[in-house]
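[1] Okay, sequence plus prediction incoming.
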Amino acid sequence: MASPADFSAPADLLMPGAAADMVAAVGRWLRYLGTEKRLSPKTLEAYGRDVRVFLGFLASHLGENVSLAAMAGLHPRDVRAFLARRRADGLEARSIGRALAAVRSFSRFLEREGEGRMAAFAAVRTPKAGTRLPRPLAIGAARQVVSAEARDHEDTAPWVIARDSAVLALLYGSGLRISEALGLRQKDAPKPGEQGQLTVLGKGQKTRQVPVIAKVATAIDDYRKLCPWSLGPDDPLFVGVKGGQLSPRIIQLAMERLRGALGLPASATPHALRHSFATHLLGRGGDLRSIQELLGHASLSTTQVYTAVDTAALMKVYESAHPRA
């Protein structure tokens, strides 16, 4: 993955159609986002990609290499033309909105650097994205996914089976993002067989406390006992077959195999276990504000989407069971 420093490379290598001053500015912007705003590497990668696509479009649209002066001279119609092109490329409103957010962020950075007024970007509305409801697993399916017994048929080392089960159990049992689970260290491991808490590092480098039920703590301990690697307290809690940091892709592939074995839909991803955690808590009477804290959402409105999921489930029960439905 490209780092922010990579964007100081010559324009013809990374951003065809962008003038040298523009390439240098993109590099400074990405370094600023990484060091000052502390955005995650994945967000940096996505923002950098969106701006490169935008600059490539502008080069074709304007018929010249895009310089900082050309950027300052844009009109709202130029930005709207870019959004129309992305829509024609098949992007959904949500992805188009993210691309516009990236370009706006870059334009604000240029304004702060004294590169001119970038009024064209503020004059364009963000496309409205329809609310996309999370797709949680049913309780029975979620329990199957986190069970090591579901993998007994696989030609896989027992410690790897135990590791994957422990990771998936954390995602469902504590509502973690996969990056949060894989960011844990050996010293963070909960006491086996006991209900406790974990301190996890979430989005925006914010820490929060999450509960760990006894079954999840036991699953983690089972994995650690079988793990063949000698690991220190600051080493990753979950490691790959060579003893290094476990890649999220490995857990995603494990989930793909489980989908086939258990007949689950394509929406059954590792992140769906986090959705399942929130939805099942809400369905059992969990308080929305508490669920917000457990998930690490900055805004309650983000958590409120799960109320729509729970209502949708209730309506399905009503429609299938009520004699007059």
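    Everything's here; your move.
[2] C-alpha from now on. contacts and neighbour counts both.
    OK.
[3] With Ala217 as the reference, measure out to Gln278.
    Just to correct that, residue 278 is Ala rather than Gln. Distance check for Ala278 against Ala217: by C-alpha to C-alpha, to the nearest Å, it reads 19 Å.
[4] and what of Thr302?
    When distances are taken as C-alpha to C-alpha, Thr302 and Ala217 turn out to be 28 Å apart.
[5] structure B:
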Amino acid sequence: MSFPPAENAAAALAPRLDAPAFAPATPELAAEAQAWIVALRAERRASRLTLEAYARDLRQFLAFAAVHFGGAPALATLRDLRAADVRAFMAARRAGGVGSRSLLRQLAGLRSFARFLQRRGLGQAAVFDAVHAPKAPRRLPKALPAAAACAMTKPQALAEDGAEPWIAARDAAALGLLYGAGLRISEALGLTRGEAPVGDRDTARVLGKGGKLREIPVILPVRRGIEAYLALCPYGLSPERSLFVGARGGPLSPRVLQLAVARLRGALGLPPTATPHALRHSFATHLLSRGGDLRAIQELLGHASLSTTQIYTAVDATRLADAYRSAHPRGG
């Protein structure tokens, strides 16, 4: 199989992604790195956040390699890498305070790039496969109490911070989708006006990780929240426009919603773990505690593997153990 030159591949797909710079690599290696990022977006439909993280991780490796080898890293540098070189990089990152999870992602990104070069006949990936990934501690998702999660989806709480009524309704509706339907923040903000679950439409089709579409049920209170927002929204939203818009009418930024939740933490006295994503965790945890089927929850969350969803069984077991210890006469 033949491959187009990296410059042509990057140029052909450049409108889809702003190709990052990869200094201090040589021009040939930098071009291949740009082609790799573009290919991840075009072929594997990796999210922008994933692409930004992988590009940043590769730049950090290239900066290390420039010092480690005493010159700008080139394609030959990566071809001649030894496992000891990769371990030295990981040790340097660890010494800089980088945790195991970040190291795992960084090694995965470098391995992906090495395999990309190998497919193009420009490198080898065996050296990255020979390096053992660090073990990351398994952290349980931080679910919120049901009362706190419900309070975060009320426009009244958001309006108390001085937000305009339509903006308070907008933020409440978006957060309602996170807690009431288990959506990721990117999935909720990716909905168009034409896809809005309002009226008799009680489902929504969302584009999840890996470009996978799934259809999820949307309960009546969440639909009513979206309808209340649309009734107050000062912008006429055509079917193809974003459902959730900012103050100037453009697509709503996730950062705006994150800041709204940060203000809610202060207003409602919530812990630092109360984030938009915590609402998604709360959705799964509360469903499971009410007898929800694990495989059904997997489908609702859009998890590719059941093992990812099974972590919520540990969350529920921990909650039950805490309740037992606090309530039983001999639990103390």
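    The structure has been received and is ready for your questions. Computed from a prediction, not measured in an experiment: that's the story for all the values here.
[6] Could you identify the residue of structure 1 that aligns with Gln118 of structure 2?
    Using TM-score structural alignment, the partner of Gln118 of structure 2 in structure 1 is Glu111.
[7] How much space separates the residue lying closest to its match once chain neighbours are set aside from Gly73 of structure 1?
    Distances taken as C-alpha to C-alpha, 6 or more residues apart in numbering put Arg117 closest to Glu111 of structure 1, at 5.9 Å, once the chain neighbours are dropped. As defined by C-alpha to C-alpha, Arg117 of structure 1 lies at a distance of 9 Å from Gly73 of structure 1.
[8] repeat for Arg112 of structure 1
    Taking C-alpha to C-alpha as the measure, Arg112 of structure 1 and Gly73 of structure 1 are separated by 16 Å.
[9] Counting neighbours around each, name which of those two comes out higher.
    More neighbours surround Gly73 than the other of Arg112 of structure 1 and Gly73, with 14 against 10 (other C-alpha atoms under 10 Å).
[10] ok, the residue nearest to that one when sequence neighbours are not counted - how many residues close by?
    By the measure of C-alpha to C-alpha, 6+ apart, the closest residue to Gly73 of structure 1 outside its immediate chain neighbours is Met118, 7.8 Å from it. Neighbourhood size, Met118 of structure 1 [other C-alpha under 10 Å]: 21.
[11] Would you check that Met118 of structure 1 makes contact with Ser107?
    Yes - the pair Met118 of structure 1 / Ser107 is scored as a contact, 6.0 Å apart, by C-alpha atoms under 8 Å.
[12] still on that earlier bit, in terms of neighbours, single out the busier of Thr302 and Ala217 of structure 1.
    Neighbours per residue, other C-alpha under 10 Å: of Thr302 of structure 1 and Ala217, the larger number sits with Ala217, 23 against 11.
[13] residue in structure 2 matching that one?
    Ala217 of structure 1 maps onto Arg223 of structure 2 when the alignment is built from TM-score structural alignment.
[14] quick check, its match in a helix?
    Yes - under the criterion used here (DSSP: H, G, I helix; E, B strand; the rest coil), Arg223 of structure 2 sits inside a helix.
[15] so who does it touch?
    By C-alpha atoms under 8 Å, 6 or more residues apart in numbering, Arg223 of structure 2 lies in contact with 197-199, 202.
[16] where along the stretch 101-250 of structure 2 do the helices fall?
    Ranges of helices within the stretch 101-250 of structure 2 are 126-129, 146-152, 155-159, 165-181, 185-189, 220-232, based on DSSP state H, counting those that start in this stretch.
[17] winner for burial among these?
    Of the helices of the stretch 101-250 of structure 2, the one with the most neighbours on average (mean count of other C-alpha atoms under 10 Å) is helix 165-181, at a mean of 25.
[18] And that helix against structure 1, how far off on average?
    Taking mean C-alpha distance after the TM-score superposition for structure 1, the mean distance separating helix 165-181 of structure 2 from the aligned residues in structure 1 is 0.4 Å.
[19] who touches that helix?
    Residues from elsewhere that reach helix 165-181 of structure 2 (C-alpha under 8 Å, 6+ apart): 149-150, 152-156, 158-159, 183-185, 188-189, 216-219, 222, 225-226, 228-230, 232-234, 244, 247, 257, 260, 276-277, 279-280, 282-283, 300.
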